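Enquirer: Quick one: sequence plus predicted model below, questions after.
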Amino acid sequence: MAKTPKKDKTEEKEEHEESGGNKEDRERAYEVLATRVNPIASPLAARKLTKRLYKTVKKASKEKNIRKGIRDVQKFIKKGERGIVLIAGDTTPIEVYCHLPVVCEDAKIPYCYVPAKQDLGEAAGSKRPTCCVLLKPNESYQSSYDECLTDVTTLPRPI
């Protein structure tokens, strides 16, 4: 009878995190991600707001009502589309998206940073990470969109 090799602690920990872990692990995971963001990532969404934003992005992606990527988001902001802009705070180099908050402020569109581009890409229905999403309003998820909009607009803006 063949024995199965023992798993070391790092493999067990990775499996535990992939399976969802417990509440303390998820909170620690957010804290770890929040420490990895770039220095210009302000305002950074809190843990609860980030979770709510990801859920709303998932609903919007099912309705095909989002724009993904820097070029696409910037193009449609200049064309006059409205919504909430979510920017991944862990994107490097910073020069890729450092102009986007200024574009959003000029167009009077609310924006905020979320900790991880991988999570933002997954919420947008993609296997690839994405550094920017424009979340547009729709009737099917209007209540959650409105909650997110009020929370994002109340976040303190950088000076």
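Expert: Received it, and whenever you're ready, just let me know what you need.
Enquirer: switch to C-alpha atoms for all contacts and neighbour counts from now on
Expert: Will do.
Enquirer: residues near Lys55, how many?
Expert: Applying other Cα atoms under 10 Å, we find 16 residues neighbouring Lys55.
Enquirer: try Glu18
Expert: 9.
Enquirer: how close does it sit to Tyr30?
Expert: In this view, Glu18 and Tyr30 are 14 Å apart by Cα to Cα, to the nearest Å.
Enquirer: The top helix by length along the chain - contacts with which helices or strands?
Expert: When secondary structure is assigned using DSSP state H, the longest helix within the chain turns out to be helix 47-62. For helix 47-62, the contact count by 3 or more Cα pairs under 8 Å, 6 or more residues apart in numbering; DSSP states H and E identifies helix 117-123, helix 142-154 as packing neighbours.
Enquirer: got the buried residues for the helix or strand following that helix?
Expert: Following helix 47-62 in sequence order, the next helix or strand is strand 66-68 (DSSP states H and E). Under the neighbour-count criterion of 16 or more other Cα atoms under 10 Å, strand 66-68 has 66-68 buried.
Enquirer: before we go on, here's another structure to hold up against the first:
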Amino acid sequence: MQLFRSILIAGALAITTPALHALDAEAAKPVQKTAMKTPLAPQFSAKSMQGTLLSTQTLAGKAYIVNFFGSWCPYCRKEIPDMVALQEKYEKKGFTFIGMAYKDNEQSMPDFIREHGINYPVIMADEAILYSFGRQIPEGVRSVPTLFAISRDGRLVSVIIGAQTKEEFESIILETLKKPVR
């Protein structure tokens, strides 16, 4: 039986070794880089809880992060003070956060905004918004926090699912504020 196992292992190595060398040869070939444009930002139009009409068009030329959150989500609540501080720091440089309240209570949202000192627009995410942004993620927007970073030229820079630290947010903001390469 031991001899049979040894023969099987030796046979397997003999078969796979040329394949492994072929993979190494492929990996050694230079990769041709092609310039790829990042996709355009998901389209939306909605009135914020603060009364401002926001849309992809009204945000043209501005960098922004759309952050899907829930007032009921402890991770989302933990991010808010950092977002408030960064909004204050980068607003004059052409950046804004946009909070998208996901599966939340519209009647209690004004109190939530006031209690947390939120200084950026907050929108109640409806089906059209969830569809537009959800198309960028295989399963759609299903958990919070989820953020979509949009550059000044209206391109989607990144989609990140999960809570961010202040430093991570700042790094994303700086990426959105970079001048577009033409």
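Expert: That came through, no problem. Since the model is a prediction, treat every value here as computed from it, not as a measurement.
Enquirer: Mind checking the TM-score on these two?
Expert: Once the chains are laid over each other, their TM-score by TM-score structural alignment, normalised by the length of structure 1 reads 0.36; 101 aligned residues with a Cα RMSD of 4.8 Å.
Enquirer: Okay, angle between the longest helix of structure 1 and helix 142-154 too, please.
Expert: Between the direction of helix 47-62 of structure 1 and that of helix 142-154, the angle (axes from the mean of the first three to the mean of the last three Cα atoms, to 10 degrees) works out to 130 degrees.
Enquirer: Show me what counts as buried in helix 47-62 of structure 1.
Expert: Here helix 47-62 of structure 1 shows 47, 49-50, 52-61 as buried, counting by 16+ other Cα under 10 Å.
Enquirer: mind giving me a markdown table with those residues and columns for distance to Thr150 of structure 1?
Expert: Formatted as a markdown table, the entries for the buried residues of helix 47-62 of structure 1 read as follows, by distance: Cα to Cα, whole Å:
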| residue | distance to Thr150 of structure 1 |
| --- | --- |
| Arg47 | 16 |
| Leu49 | 11 |
| Thr50 | 13 |
| Arg52 | 12 |
| Leu53 | 12 |
| Tyr54 | 16 |
| Lys55 | 16 |
| Thr56 | 14 |
| Val57 | 16 |
| Lys58 | 19 |
| Lys59 | 18 |
| Ala60 | 17 |
| Ser61 | 21 |
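Enquirer: which one of those residues is nearest Ala34 of structure 1?
Expert: Closest to Ala34 of structure 1 out of the buried residues of helix 47-62 of structure 1 is Arg47 (9.3 Å), distances taken as Cα to Cα.
Enquirer: which residue sits closest to the closest one in space, ignoring its chain neighbours?
Expert: Nearest residue to Arg47 of structure 1, sequence neighbours excluded (Cα to Cα, 6 or more residues apart in numbering): Tyr30, at 6.7 Å.
Enquirer: wait, that neighbour sits on Lys48?
Expert: No. With contacts counted by Cα atoms under 8 Å, Tyr30 of structure 1 stays clear of Lys48, the gap being 10.1 Å.
Enquirer: how much space between Leu86 of structure 1 and Lys75 of structure 1?
Expert: 15 Å.
Enquirer: higher neighbour count, these two?
Expert: Neighbours per residue, other Cα under 10 Å: of Leu86 of structure 1 and Lys75, the larger number sits with Leu86, 27 against 12.
Enquirer: Are we agreed that the more buried one is in a helix?
Expert: No. With DSSP: H, G, I helix; E, B strand; the rest coil as the criterion, Leu86 of structure 1 is strand rather than part of a helix.
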